[in-house]
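>>> A structural model of the following input is requested.
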Amino acid sequence: MAAGPEINNNDLKAIVARFNREVIQDGNRESFEALMAPDFVNWSAPSEALRGAETMWKTFSTVLRPAIGDLQVHIHEQLCDGDKVITRKTISGKHVGPLLGVEATGKDIAIDVTDIVRVRDGRYVEHWGINTLAAVVAQLRQG
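The predicted structure is shown next:
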């Protein structure tokens, strides 16, 4: 059994909800620092060199947030399995800046995401996820 205080499912869900609200939606760097374990690994990153926490922060702060105005994260459901939280959510807003090579269109966009986060001692330790960002960008390219 993992060391540290026992955390129940509602506590785990609250940690992940806080990350989504404060970090992804609001862009709060202090919350990011508080919620990321030093040994965090993003298993969804395209290469080992990009699996650290800082790359995840850069994705939010330099890719998503500048491109999506009034960015909102809507959590549809969360499930817990041990120390993992599975979240189904939508990141939405208006396309107001360049997004992966597509100039602003002013269109409303919505990226559906399902992710799994392992939490230890109240902090993100591992992440796995799938999303529809590539499909959204392809649709924007078509006009």
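>>> Could you use CA atoms for every contact and neighbour count after this?
OK.
>>> Tell me which stretches of the protein form strands.
For the chain, strands defined by DSSP state E occupy the ranges 36-42, 68-81, 84-95, 108-120, 123-131.
>>> so which of the ones you listed is the most packed in?
For these, average neighbour numbers computed from mean count of other CA atoms under 10 Å are highest in strand 84-95, which has a mean of 21.
>>> Next, the structure of the following sequence, for comparison with the previous one:
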Amino acid sequence: MPQGAADTAHPGPGEIHRRCAESYAQVLEGRLEDALKLIDPEVVDHRGGTQGDHRGRDAWRQRWEQVSADSAFRDISLTIEQNIVSGDTSANRYTLRGTHTDSGRRYAVLVMDMVRVRNGRIVEHWSLLDTDAMRNQLGL
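Coordinates of the predicted model:
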């Protein structure tokens, strides 16, 4: 496809990003298949920290399976507050809400993430979660 030409065969990066973000509650319930269809087999997930980058859909699946199995939270929801698209890249600022299962305490925290999309699938991902605010709200 020529540079600058629109890819009309697939939804744009903002739509793919929205679908993936909104599937998070299903992922936490262990229902991964629909969300994984949005992930490219060669995806690079820039997790940073001691985990570093993770590569491939299988690594993404493993992360989601672990999050689903270890989830200490329920009633998870998110609201996309802002989305910005530039070329093949989409950035979201959203509020993630839920309840800590053991304490019953609710939280609402800021999350920002960015994806790069090619052919209707996420090929690269970056994310920041305000874990300090979450710990504070949960009294941890």
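>>> still on that earlier bit, and the strands of the first structure as a markdown table, adding distance to residue 10 of the first structure?
Conversion of the strands of the first structure to a markdown table gives the following (distance: least, CA to CA, whole Å):
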| stretch | distance to residue 10 of the first structure |
| --- | --- |
| strand 36-42 | 19 |
| strand 68-81 | 9 |
| strand 84-95 | 10 |
| strand 108-120 | 12 |
| strand 123-131 | 14 |
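>>> helices or strands up against the longest helix belonging to the second structure?
In the second structure, with assignment by DSSP state H, the single longest helix is helix 57-70. Applying 3 or more CA pairs under 8 Å, 6 or more residues apart in numbering; DSSP states H and E, one finds that helix 57-70 of the second structure makes contact with helix 24-28, strand 39-46.
>>> Now do the contacts for the residue nearest in space to the middle of the second structure.
Within the second structure, the residue whose C-alpha comes closest to the C-alpha centroid is residue 21; the distance, by CA atoms, centre = their mean, is 4.9 Å. With contact taken as CA atoms under 8 Å, 6 or more residues apart in numbering, residue 21 of the second structure is in contact with residue 78.
>>> still on that earlier bit, what about the helices and strands packed on helix 57-70 of the second structure, which gets the closest to residue 94 of the second structure?
Set against residue 94 of the second structure and scored by CA to CA, these come closest in helix 24-28, at 12.5 Å.
>>> need the helices and strands packed on helix 57-70 of the second structure in CSV with distance to residue 64 of the second structure, can you?
Formatted as CSV, the entries for those read as follows, by distance: least, CA to CA, whole Å:
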stretch, distance to residue 64 of the second structure
helix 24-28, 7
strand 39-46, 12
